[in-house]
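Participant: when you get a sec, could you give me coordinates for this:
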Amino acid sequence: MIFNRLCCVFIPLKSDQVLFLAETHKGLNGNLKAVYDYLDNSRHDLHLVSYTKGDRRERHGIKAVLSIWKAISVSGYIFLDDLYTATSHMKVRRGQEIIQLWHGAGAYKKFGHSRKDLHVNVSGKMRVHKGYKKYTKAIVSGSRIAWCYSEAFGMDEGKIYATGSPRMDELFDNKYVKDTKERFLEQYPELKNKKIVLFAPTYRGTHVRDADYGFEQANLNQLIKRLGDDYVILTRWHPALKNNVKRGIAVVKCCDFGERIIDFTDYEDVNDLLIACDIMITDYSSIIFDYFPLDKPIIYFVYDKDDYAGDRGLYYSFDKYLFGRVSEDFESLVESVKAEDLCREKREDFYNLFLDGCDGHSTERVCRLLWNVKQ
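Facilitator: Sure, this is the predicted structure:
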């Protein structure tokens, strides 16, 4: 973009300016928020700037576009947690750091250069987001999965650091977990003395713009009836699915929201929901990694296991991701929720493969890659 190039020529790089960018969620959350808050508390000499929007399809006005491009052009440090469209077109300046925090821990669904089936055009060449190759650093939750991100981003593995996932730090803090659950139940007293089931699947579809889900397969209306009066279900849709539901592209079915099925998709902090729930139902979502430190039952509801693994592609065989029960049909799902099986024998291998960088101090390690920060 010409404006970017002009800024690079006429405006010096600001080594004290740190930019946080996201175009899949309004406001900072997850890894971006963890790093932002840490720097805000420990490095008062830095100027922190952020620009976010809830849907990549939203359009900014010209004034906002120019402001964002100026910030991209002059910020010494840029933090991302997903692909960001503008980075495809930006010029990376000498001394500028582009740090990819990635929104999910672990390495589950293939993405980026790893999805060769999706990105090869008619001439046989790869068509992948050009911003990937501009990252100067990327962080991962475990040392053994650095190769996955190296492949996905087309980066040298030496630029990928197993610092752990910043968003998970608070989940290793027992006092924080206890206080958060108490606060959540005070905020939602109707959930006290209930078995809280968090239903948080990923979307189905080749692209996020096609995001949908097999709502009839889960049939939450029938599930809550079968579970009984002691249970409530909280739903949390993937951002891509949420946006398509709002646009009318996807339609939620077999799920009547009310006192016993409550939608928490717009609730700000997903970690609160992980802490508050007693059981989680998910599938191929990276939320499994965030949930792991809480040591609670998880159910993988994978009604399309064989098709999904073949179509989308996983970095490892499906069994490597399991530290809970697997259900492939509705009856098995009901049984698994009631069983509350912790499957403890699978937990050590899961942690060693995906999360050996996570211990509650990941945010500090990320920041120490770039600055001297106070402990």
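Participant: C-alpha from now on. contacts and neighbour counts both.
Facilitator: Noted.
Participant: which secondary structure elements does the longest strand seen in the chain contact?
Facilitator: In the chain, assigned by DSSP state E, the strand with the most residues is strand 14-22. Counting contacts by 3 or more CA pairs under 8 Å, 6 or more residues apart in numbering; DSSP states H and E, strand 14-22 packs against strand 47-52, helix 62-74, strand 75-80.
Participant: one more, so I can put them side by side:
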Amino acid sequence: MLSIVLPVHGVERFLPQCLESLRSDGAAPGEVELIAVDDRSPDRSGALLDAHAATDRRMRVLHLAENQGLGGARTAGLAEATGTYVWFVDSDDWLPDGTIDAVLAELRAETTRDLPADVLLTDFTHVYHDGGEEPNPWRHVLAGSPLVSGCTAAEHPALFNSVLAVWNKIMRRQYLLDLDVHFGRGYYEDISVTYPLLLAADRLVYLDRPCYRYRRGRPGAITATASAKHADAFAQYDAIFAFLDRDERANRLRTLVFDRTVKQALTIYDTPGLVPVELRAEFFARITGHFAEHRPAGYRFPSGVRGIQYRLAARGSRRAYAELRRGGRLPGAVRRGTKAVAPGVKKAMRSSARFTAYNAFRRLPIDEHLAVYAAYWHRGYACNPAAIYEKARELAPQVRGVWVVENAARAATLPEGVPYVIVNTPAYLKAMATAKYFVNNVNFPHTMAKRTGTVHVQTQHGTPLKAMGMDLREHPVAADGMDFERLREAVARWDYLVSPNPHTSEHFARAFPGTYQTLDTGYPRNDRLVHATTEECATVRRELGIAPGQRTVLYAPTHRESRGGYLPLLDLPALAERLGSGWTVMVRTHYFHDGGAGDLAARPGSARLLDVSDHPSVEDLYLAADTLVTDYSSMMFDYAVLDRPIAVYAPDWEEYQQVRGVYFDLMKEPPGAVATEQDALTEALLAGDPEPAARQRFRERFCPWDDGRAAERVVSRIFPVRK
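Facilitator: Predicted coordinates for the structure are as follows:
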């Protein structure tokens, strides 16, 4: 039924885990065979295989007299295979528990069909050397597609945007042999098989179960190794197009295949540390040759900047390509033709001068005493970065802080005396190019590259109830086109991630996989809440115009991806009428929504409705409020520091869970009273503090580090603090 071919070379450290993972409890005798190929391994791998084979009757070991490389070892194993299906498993990876049995069940079902699958694709997990894990980044291309029930590549061409390696593809052995394709030698050896395998199949099927754990980024992996062998890709491309020339149906997707191979070749060229410096000119010339030899008739370049990159590669214009990649000037021929190219190219040209300046500033020494701060996409002085900035002025005064803001209007909102630069000005470009420290609660622009020796501190801006980061791949509506590859690049720049509580540390490690250090410190912005006095709270209320003795509610709903802009689920005038004139209801819309809370007119004798959406400090609003009413906003976790009543109004909890995804059941672990209807919420507010025990449990889980010294702990970790 299933032959597993295991090429082995220099993986003594990883081999036992791999072999153990290939065991099966549900396979019938003879249903699985293991063919291990010792590719003249220089370590004890061959002996480990023999020892394992002595205890596992399913396994045969081939010892090759000469090293054949990964492709040659797979070919040797395939020649010995007898199964209906064959799976090429890399010996430094492993399979999750129960995988063999799950795959066999799927293959048994396939063999009973009139048209059994030629290829079974499986889901997988990336595993990093530091223990971090990442779900399949391309699952959204596969799950929920026609592949689940079975289709051809032509019926789902987006398949080629997913990983094209061989290890997550289980193929009908006779189908593979009939294709008459072969693994190449050297790097990227499997694509000369996987492309034809997918292109010619009568039926491709996707098994939506993580069946493979791929060890990513380990020392020695080709994706992290500088070598002349990266040029081996071009021989594999030649083999792919030779197959297209002789297979009419596969050739119908020639343009798609060509575009995908060009993208891969340029990615190899652009990735730092892969192509040795002395070979880069030759590699680029090979890309140009690839265009000349394999470009399909009638091929049209992609739109935007990518299309310009392809044009330059096709012409062999390596210097112009380099200038475009780093944001410099475009060649004259391209500039003269800008009326015919996409708006994205014009934008790249308009920005070229500032990136030329940025790259010039990057040649200056790093300023060891300069820190750049920003918050909420350069909207102003706020959140954790503001608290860190203030504490750094006290504990590390030798480090100058400068804030990035998007325009002069934002600059006018900064506290007096806070230095700033405006986005895209020369002062901004110089600060971004030379600063030692970077502190932000979102990511800095991807065009601002991280220099060796700089320190990037990511604070984020809330404890997550809702799914975040890479976890959003399971929730496409909430992800709304998020570029997960770009996110991964951003996370790779982080040196530190500030966490407010153990819950956040746990989930952010998965949502934002990386090599950064997590600072389990608590949120610096909440120090103010810990230290707040009765006098400070009274002052804030006076500044907001709240009369003494008023019972004050802060209503702060979160953003809902499925509903677009601000849509109040509460009938605020009706709520104000029920509460009466002794109340004030402050309304704070999410910062994604412009225009505030709209018309808040209330009848005489009702509570006062006060739109505080544009108030610069949410901490002020916390201090002014006697009670918080929210739904799924992270504000509940911060407000809990004050140990004041919280009410959750969640009329759409089931929908929100499905669309956004959540990390725990808020209905079972709320911070206070929970209501799904407005009348019940009103009664909870009028009752005063109906759920103090729930709030206590919530505080114990989410506020254990809130002792008023979080900013001090962060500053002491990232800056040279004066004793």
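Participant: picking up where we left off before, so for E190 of structure 1, which of the helices and strands packed on strand 14-22 of structure 1 sits nearest?
Facilitator: Closest to E190 of structure 1 of those, according to CA to CA: strand 47-52, at 33.0 Å.
Participant: so which elements touch that closest one?
Facilitator: Using 3+ CA pairs under 8 Å, 6+ apart, the elements in contact with strand 47-52 of structure 1 are strand 14-22.
Participant: in structure 2, what stretch matches the strand it packs on?
Facilitator: Counting by TM-score structural alignment, strand 14-22 of structure 1 falls onto residues 367-375 of structure 2.
Participant: touching that stretch from outside, list them.
Facilitator: 380-383, 385-386, 389, 398-405, 431-432, 434-442 (CA atoms under 8 Å, 6 or more residues apart in numbering).
Participant: what do you get if the cut-off is 6 Å, keeping everything else the same?
Facilitator: For stretch 367-375 of structure 2, contacts defined as CA atoms under 6 Å, 6 or more residues apart in numbering pick out 399-404, 434-441.
Participant: just stretch 634-647 of structure 2 next, same as before
Facilitator: Contacts of stretch 634-647 of structure 2 (CA under 6 Å, 6+ apart): G462, T463, T627, L628, V629, G672, A673, V674, D689.
Participant: helices along the stretch 251-375 of structure 1, start to end?
Facilitator: 270-276, 287-291, 305-311, 330-339, 347-354, 362-368 (DSSP state H, counting those that start in this stretch).
Participant: try the stretch 1-150 of structure 1
Facilitator: 2-10, 30-42, 62-74, 116-119, 146-153.
Participant: between the ones you listed, which gets nearest to K178 of structure 1?
Facilitator: helix 30-42 (19.3 Å).
Participant: quick one: the closest residue to I11 of structure 1 other than its chain neighbours from L370 of structure 1, how far?
Facilitator: Spatial nearest neighbour of I11 of structure 1, excluding adjacent residues (CA to CA, 6 or more residues apart in numbering): V74 at 6.8 Å. Distance, V74 of structure 1 to L370 of structure 1, using CA to CA, to the nearest Å: 17 Å.
Participant: which one's more surrounded, those two?
Facilitator: For V74 of structure 1 versus L370, neighbours defined as other CA atoms under 10 Å are more numerous around V74 (24 against 11).
Participant: can I get the contacts of stretch 634-647 of structure 2 in a markdown table with neighbour count and distance to P365 of structure 2?
Facilitator: As requested, the contacts of stretch 634-647 of structure 2 are exported to a markdown table (neighbours: other CA atoms under 10 Å; distance: CA to CA, whole Å):
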| residue | neighbour count | distance to P365 of structure 2 |
| --- | --- | --- |
| G462 | 19 | 35 |
| T463 | 23 | 37 |
| T627 | 23 | 51 |
| L628 | 26 | 48 |
| V629 | 26 | 50 |
| G672 | 27 | 53 |
| A673 | 22 | 56 |
| V674 | 24 | 56 |
| D689 | 17 | 58 |
